[in-house]
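A.B. asks: Sequence below, structure please.
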Amino acid sequence: MIEPDRARQRRRQVPLLPDADPFLRTPADIASIAPGTVIRSRPVELALFGMVRQRVRAWQLAYRSNDLFSRPELAVTTVVTPSGAEPDPNRPLLLFQSAIDAITQRCAPSYALRHRASVSGSITRLEWPLIANALRRGWAVGIADHGGMLGSFGAPREPGYRSLDGARAALSFAPLGLDRRTPIGLWGYSGGGMASAWAAEMAPTYAPELNIVGAALGAPVGDPGEVFLRLHGGRYSGFPLMVVAALRRLYPDLDEVITANLLPAGQELLDEVERLAPLVALLRLSGRNVDQYLRRPLEEILGDPKVRGVIDDLRLGLSAPNCPLLVLQPVNDQVIHSASVDAQVERYRDAGVHVTYLRDRLSDHFTLLPLSTSLSLGWLADRIAGAPLPAPSTRTVLSTSAVSASWRGLLGVAGTALTVAVGGRLAGTNTPFTGPTIDRAA
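C.D. replies: Predicted coordinates:
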């Protein structure tokens, strides 16, 4: 009987998927609870790829937030501090918005980052060694499931609600010891850059009490509708297919148009998309032309006023953040056209936002995030430290790795990745890094 008992014990250690997890059950009185209020908390164990335990302190906070239509809902964030860190009101808080880029619940950070979680093709898991660089600085990190329980990839506003309410929850969580004066930075790349942009845009009106000192936005999409058209039928057609599968559940008008024009094979395709992790979807759906699954050409469908209304609703840059922004974008990005991000930056500047915009000639969509990690965190550290802002600028450089004067910084990122890979301790301090950054680069 010993072996069956051990097998049952191992099964109990495997985390439950969000829809089966009692921790995430919505209380009946959630409408009476203020946004950002912690409803439940629990300690969790994080692991690299579900296998290598990480020497950090981590909790999950379930809290009240809102969906796209401002209806109350339960959301969850994973908050992390370095191992052995004591509650400290001077500790900065980094809100990292992951490039979840999926509908399946297995890709939610609250599941994908946990020890023994079973998921292949999650981008969040690949981002963890980069997130760990913030912990090495001694910062606290919050990673909200900004796609919500439905996995609403590409939805507007919802990522802002969930990320900002996640910050409120973290500030009130006693084991962190943070308070309303805690400096908060936003960071995200690609789908995470889009979510971070929503949080930055919504903060002035939705959560004005938060002390957000800066946002580092990597390849933040700009105009999701334009990205959809560009990727349709190409190598990365999995991304727009996942967005359509997610958004049709949120927009009744869009669902009506899609349903009326979808062939049976198209419905099967969207059902499949809902189950796929992003890296798997990109491989399996590469080159798929949506027209072969529709009763009339996609171009005609996109011209429908109901569909145009949804596309217009997704566009970023129409509200002004009240914090400075660092925007990073590959010039030759094969996923997000640089022109759409150029336009997003211009919309921000027209609204009076302070933007430092750096365009990278050598990097592509997938290499810029690791190469710019040291630069992004260094820039945020300067904002946390209250360093003077340089004049707003747009620069096109050969490589961000050179701009950041950061071979030392890149080596530090590599060292952190090695520490994470072996489950080593991420020793952090509370002293913000103020070494060479984009503001003072050679």
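A.B. asks: from here on, contacts and neighbour counts on C-alpha atoms
C.D. replies: OK.
A.B. asks: Which secondary structure elements does the longest helix along the chain sit against?
C.D. replies: What stands out as the longest helix in the chain, according to DSSP state H, is helix 368-385. If contacts are counted by 3 or more CA pairs under 8 Å, 6 or more residues apart in numbering; DSSP states H and E, helix 368-385 sits against helix 123-136, strand 184-189, strand 212-218, strand 325-330, helix 400-403, helix 407-421.
A.B. asks: any chance of the ones you listed in CSV, plus distance to Thr259 and mean neighbour count?
C.D. replies: Formatted as CSV, these follow (distance: least, CA to CA, whole Å; neighbours: other CA atoms under 10 Å):
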stretch, distance to Thr259, mean neighbour count
helix 123-136, 30, 21
strand 184-189, 32, 26
strand 212-218, 34, 27
strand 325-330, 36, 27
helix 400-403, 45, 21
helix 407-421, 45, 17
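A.B. asks: And this one, please, so the two structures can be compared:
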Amino acid sequence: MGRFANVWMPIYGLLTTVLATELIPPSQDPWYAAPPGFESKAPGTILRTRQAPPNITALANNSVEAHQLLFRSTDTLYRPSWAVTTVFLPTEESRAGRNKPALLSYQIPYNTLDVDQSPSYGLSTIYGENIMADVRQGLSQGWIVSVPDFEGPEAAFSAGPQAGHAVLDSVRAVLSFTNLTEPDSARYALWGYSGGAFASGFAGELQASYAPELDIAGIAIGEARQYLVDHLHKEGTHNATSFLSALHIPAAEAIALFSGQDIFGYFTNGDEIMRAPELARVFGNNWHESYHGIPQMPVYAYKAIHDENTNIRTTDEHVARICGVGANVLYDRNTVGGHEDEAISGGRRALKWLSDALDGRQLEPANGCKVQNVTVGVSL
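C.D. replies: Next up is the predicted model:
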């Protein structure tokens, strides 16, 4: 019991910890810049740490404390980079019944090209109650919960390898911070919905080659699936100014602003732009999941059949590909609800599955893949 109690104590003696007393946007906050010589450090090495701003900590009212870690990572082009994660530590009471520490890396769908919309800043200013409710749910089960800025310091939205590397390195950093680096000293899992599933999925595919020492208990991904300025119209209602306004607004605001619009209407040649060889190469490297490796851990995939954002076919194909090469997947296709509904009802099922994974229970199926239609509404 002594070892179990001690591993939760962060390694303050090895790090300089400061208190973030006020919120400063990442683009203006020198804390977010990597220190000189960071390139020589191993991926996942903690470069800087601080206590999270009080308003972020207060939102997770069942967390004993929250910290922010800046750590070494690797970008899409495999160059040295860095990223940040916000770590919430559970109370002693909530973790008392656990036989082994547990870590949930929760990738939120922040979908932005603006670094000032990153979770480490936006948790208290943008993303609101739904995200923090999930964080509190994990904390109530005694889990450490980590919320990484997986797009990195340049807000590289849709850069798959960048996101996957940052997620894996955030797990390395949190395990180091909590003294859980010994083999089998903790269980850890990944979770993401929509844009968060994109990051989690890439992490799952890249784990074997990039972070083979990480024995991930499972990954829950919701709405997993398979993006040009010079070609924008300069005039009319669908023009470059309108299109580029999305650069500096939150994803939810952009969705409302462009709701019901044909995005290809902004481009001079319509959807012809999507067939450009340059874009095909970029999409292949950064967007297409199931081409960068085979997840070596159990996967829980879930999606609403009538999701209005992406066709269910793309998720079906993604699951079929990884199942065809030996992945272990439980895939729920929900017959009711849309994208937002499945974020809620699917999220409940994901949390139950993650609880089983982090408790070390046998997951279904034991081997291979199981695809099933379910009917689970928001009110159930």
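A.B. asks: May I have the TM-score of the superposed chains?
C.D. replies: Scored by TM-score structural alignment, normalised by the length of structure 2, the superposition of the two chains gives a TM-score of 0.84; 348 aligned residues with a CA RMSD of 2.5 Å.
A.B. asks: re the thing from before, rebuild the helices and strands packed on helix 368-385 of structure 1 as JSON lines, extending it with distance to Gly84 of structure 1.
C.D. replies: Putting those into JSON lines (distance: least, CA to CA, whole Å) gives the following:
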{"stretch": "helix 123-136", "distance to Gly84 of structure 1": "12"}
{"stretch": "strand 184-189", "distance to Gly84 of structure 1": "21"}
{"stretch": "strand 212-218", "distance to Gly84 of structure 1": "26"}
{"stretch": "strand 325-330", "distance to Gly84 of structure 1": "31"}
{"stretch": "helix 400-403", "distance to Gly84 of structure 1": "32"}
{"stretch": "helix 407-421", "distance to Gly84 of structure 1": "16"}
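A.B. asks: if we compare the ones you listed, which one ends up closest to Asp67 of structure 1?
C.D. replies: Comparison of these against Asp67 of structure 1 by CA to CA identifies strand 184-189 as nearest, at 20.3 Å.
A.B. asks: quick one: the closest one to structure 2 mean distance?
C.D. replies: When structure 2 is overlaid, strand 184-189 of structure 1 sits 0.7 Å from its aligned residues on average, using mean CA distance after the TM-score superposition for structure 1.
A.B. asks: still on that earlier bit, just so I know, which of the helices and strands packed on helix 368-385 of structure 1 lies nearest Thr394 of structure 1?
C.D. replies: Of all these, the one in closest proximity to Thr394 of structure 1, counting by CA to CA, is strand 325-330 (9.4 Å).
A.B. asks: Next SSE downstream of the closest one?
C.D. replies: helix 338-350 (DSSP states H and E).
A.B. asks: picking up where we left off before, where does the next helix or strand after the longest helix of structure 1 end up in structure 2?
C.D. replies: On the C-terminal side of helix 368-385 of structure 1, the closest following helix or strand by DSSP H and E is strand 393-397. Under TM-score structural alignment, the alignment places strand 393-397 of structure 1 onto residues 370-374 of structure 2.
A.B. asks: And the contacts of that stretch?
C.D. replies: Stretch 370-374 of structure 2 is contacted from outside by 329-335, 364, using CA atoms under 8 Å, 6 or more residues apart in numbering.
A.B. asks: Go through these and flag which are in strands.
C.D. replies: 329-334 (DSSP state E).
A.B. asks: Any buried residues in stretch 41-52 of structure 2, and which?
C.D. replies: Of the residues in stretch 41-52 of structure 2, 43-52 count as buried by neighbour count, 16 or more other CA atoms under 10 Å.
A.B. asks: give me the stretch of structure 1 that that stretch matches.
C.D. replies: Mapping stretch 41-52 of structure 2 onto structure 1 (TM-score structural alignment) gives residues 33-44.
A.B. asks: next one: stretch 207-215 of structure 2
C.D. replies: Counting by TM-score structural alignment, stretch 207-215 of structure 2 corresponds to residues 203-211.
A.B. asks: Next, the buried residues of the matching stretch.
C.D. replies: For stretch 203-211 of structure 1, using 16+ other CA under 10 Å, the buried residues are 203-204, 207, 210-211.
A.B. asks: which among those residues gets closest to Met242 of structure 1?
C.D. replies: Met242 of structure 1 has its nearest neighbour among those in Ala203, at 27.2 Å by CA to CA.
A.B. asks: Identify the residues contacting the closest one.
C.D. replies: Contact analysis of Ala203 of structure 1 by CA under 8 Å, 6+ apart lists 160, 164, 210, 321-322.
A.B. asks: Which of the residues you listed fall within helices?
C.D. replies: Using DSSP H, the contacts of Ala203 of structure 1 in helices are 160, 164.
A.B. asks: Quick check: of the contacts of Ala203 of structure 1, which lies closest to Val307 of structure 1?
C.D. replies: Proximity of those to Val307 of structure 1 (CA to CA) peaks at Gly160, which lies at 22.8 Å.
A.B. asks: Quick check: the closest one vs Met202 of structure 1, distance?
C.D. replies: 6 Å (CA to CA, to the nearest Å).
A.B. asks: got it, and Trp187 of structure 1?
C.D. replies: For Trp187 of structure 1, the distance to Met202 of structure 1 equals 15 Å [CA to CA].
A.B. asks: swap in Asp304 of structure 1?
C.D. replies: Per CA to CA, Asp304 of structure 1 is found 29 Å from Met202 of structure 1.
A.B. asks: so which of the helices and strands packed on helix 368-385 of structure 1 comes closest to Asn261 of structure 1?
C.D. replies: It's helix 123-136; of these, that one is closest to Asn261 of structure 1 (CA to CA) at 31.7 Å.
A.B. asks: Tell me which other helices or strands that closest one touches.
C.D. replies: strand 72-82, helix 109-112, strand 140-144, helix 368-385, helix 407-421.
A.B. asks: Same list, the ones you listed, but as JSON lines with distance to Ile131 of structure 1 please.
C.D. replies: Listed next are these as JSON lines, based on distance: least, CA to CA, whole Å:
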{"stretch": "strand 72-82", "distance to Ile131 of structure 1": "10"}
{"stretch": "helix 109-112", "distance to Ile131 of structure 1": "12"}
{"stretch": "strand 140-144", "distance to Ile131 of structure 1": "8"}
{"stretch": "helix 368-385", "distance to Ile131 of structure 1": "9"}
{"stretch": "helix 407-421", "distance to Ile131 of structure 1": "10"}
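A.B. asks: Dead centre of structure 2: give me the residue that sits there.
C.D. replies: In structure 2, the residue lying closest to the centroid (CA atoms, centre = their mean) is Gln107, at 2.0 Å.
A.B. asks: so what's Gly122 of structure 2 up against?
C.D. replies: Gly122 of structure 2 sits in contact with Asp116, where contact means CA under 8 Å, 6+ apart.
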